[in-house]
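> When you get a sec, could you give me coordinates for this:
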Amino acid sequence: MVLVKATEDSEAGVLPTAEAFDAMGRFNDALAAAGIMQAGDGLRPSTQGKRVAFDGPRRTVIDGPFTETRELVAGFWIWEVKDMDEAVAWVKRCPNPMPGPSEIEIRPIYEMEDFAAVLDPQASR
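Next up, the predicted model:
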């Protein structure tokens, strides 16, 4: 999973310019043509979001906005790549997703085989 980190601009609801939108569209088209992009989208600012905090059986709903803007996600892709090096190479080709400095985080998604020991306790013995 490729995560576009939020910035003050994205949290303020600043939309991309037409040029930036077109550049990202071309990048997404290249990802799709290469068979890499499985899904992707931008997220609205956290002012429009909610969190649900869990503590045992209790659930507490927390309204946005959320603090620590740099820890929030402004958008995402789900890519199918052969390894982390390929993901990094694609991210380096990505147009800057924000008007100013920004970050993109790459995180592998768990596969079912990662849970083999949990699903079959005998397998871990």
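> contacts, neighbours, all on C-alpha from now
OK.
> mind checking the longest helix of this structure?
In the chain, with assignment by DSSP state H, the single longest helix is helix 18-33.
> now the helix or strand that comes right after that helix against helix 18-33, angle please.
Downstream of helix 18-33, the next assigned helix or strand under DSSP states H and E is strand 37-42. Going by axes from the mean of the first three to the mean of the last three CA atoms, to 10 degrees, strand 37-42 is angled at 160 degrees with respect to helix 18-33.
> The structure of the following sequence is requested for comparison with the preceding one:
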Amino acid sequence: MRFMMIVKATTDSEEGKMPSQELVEAMQKYNEELVKAGVLLAADGLQPSKNGIRISYPEPGGKPKILDGPFTEAKEIIAGYTLIEVKSREEAIEWALRMPDPHGFGQGEIELRQVFEPEDLTDNPEFLEKESALRKQVEELKKA
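Below you'll find the predicted structure:
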């Protein structure tokens, strides 16, 4: 089971305020623990939304609409994420609870969401076979 720990943005992260050295070290230690446990798939912080772009589809089949950041409502914006693969929802919660306050100022908020697996979306064997082949291709490209 894959889960994404979504770190919500704060006014500080949206202003581009960098985390303290202590927080950087705490997050590095946490990520090392995830690696040692064999559950870490990816982890990254994101730049403020002022550097972002939103693409929306206001009408079915219509032309996409492009909007440059910054975006309002910091609570709805993502500041970073950690993607893990674990055996259960409970294990994902345990890892999320171990993450240091992601902003270090008492404003941190993490949203934990399970990732859909291809088998969750369809039982069509042709689709699942193609999806598996694509994932293998991606892994091979990473190795090259």
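> Work out the TM-score between the chains.
Here the superposed chains carry a TM-score of 0.90, computed using TM-score structural alignment, normalised by the length of structure 1; 119 aligned residues with a CA RMSD of 1.2 Å.
> circling back to that earlier point, where does the longest helix of structure 1 end up in structure 2?
The aligned range for helix 18-33 of structure 1 in structure 2 is 21-36, by TM-score structural alignment.
> Give the buried residues for the matching stretch.
23-24, 26-27, 30-31, 34 (16 or more other CA atoms under 10 Å).
> again, but for stretch 35-43 of structure 1
Taking 16+ other CA under 10 Å as the criterion, stretch 35-43 of structure 1 shows 36-37, 43 as buried.
> want to try JSON lines for these, with distance to Val118 of structure 1 as columns?
Conversion of the buried residues of stretch 35-43 of structure 1 to JSON lines gives the following (distance: CA to CA, whole Å):
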{"residue": "Ile36", "distance to Val118 of structure 1": "30"}
{"residue": "Met37", "distance to Val118 of structure 1": "30"}
{"residue": "Leu43", "distance to Val118 of structure 1": "33"}
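> between these, which is closest to Asp83 of structure 1?
Using CA to CA, Ile36 comes nearest to Asp83 of structure 1 of these, at 11.6 Å.
> what's the spacing between that closest one and Trp79 of structure 1?
Distance, Ile36 of structure 1 to Trp79 of structure 1, using CA to CA, to the nearest Å: 5 Å.
> So Ala96 of structure 2: helix, strand or coil?
helix (DSSP: H, G, I helix; E, B strand; the rest coil).
> That one pairs with which position in structure 1?
Under TM-score structural alignment, Ala96 of structure 2 pairs with Val91 in structure 1.
> give the contact list for that match.
Neighbour list for Val91 of structure 1: Ile104 [criterion: CA atoms under 8 Å, 6 or more residues apart in numbering].
> give the contact list for the most centrally placed residue in structure 2.
The centre of structure 2 sits closest to Tyr81, judged by CA atoms, centre = their mean, with a distance of 3.2 Å. In this structure, Tyr81 of structure 2 makes contact with 4-7, 42-45, judged by CA under 8 Å, 6+ apart.
> which one among the residues you listed gets closest to Pro125 of structure 2?
Using CA to CA, the contacts of Tyr81 of structure 2 come closest to Pro125 of structure 2 at Met4, 26.4 Å.
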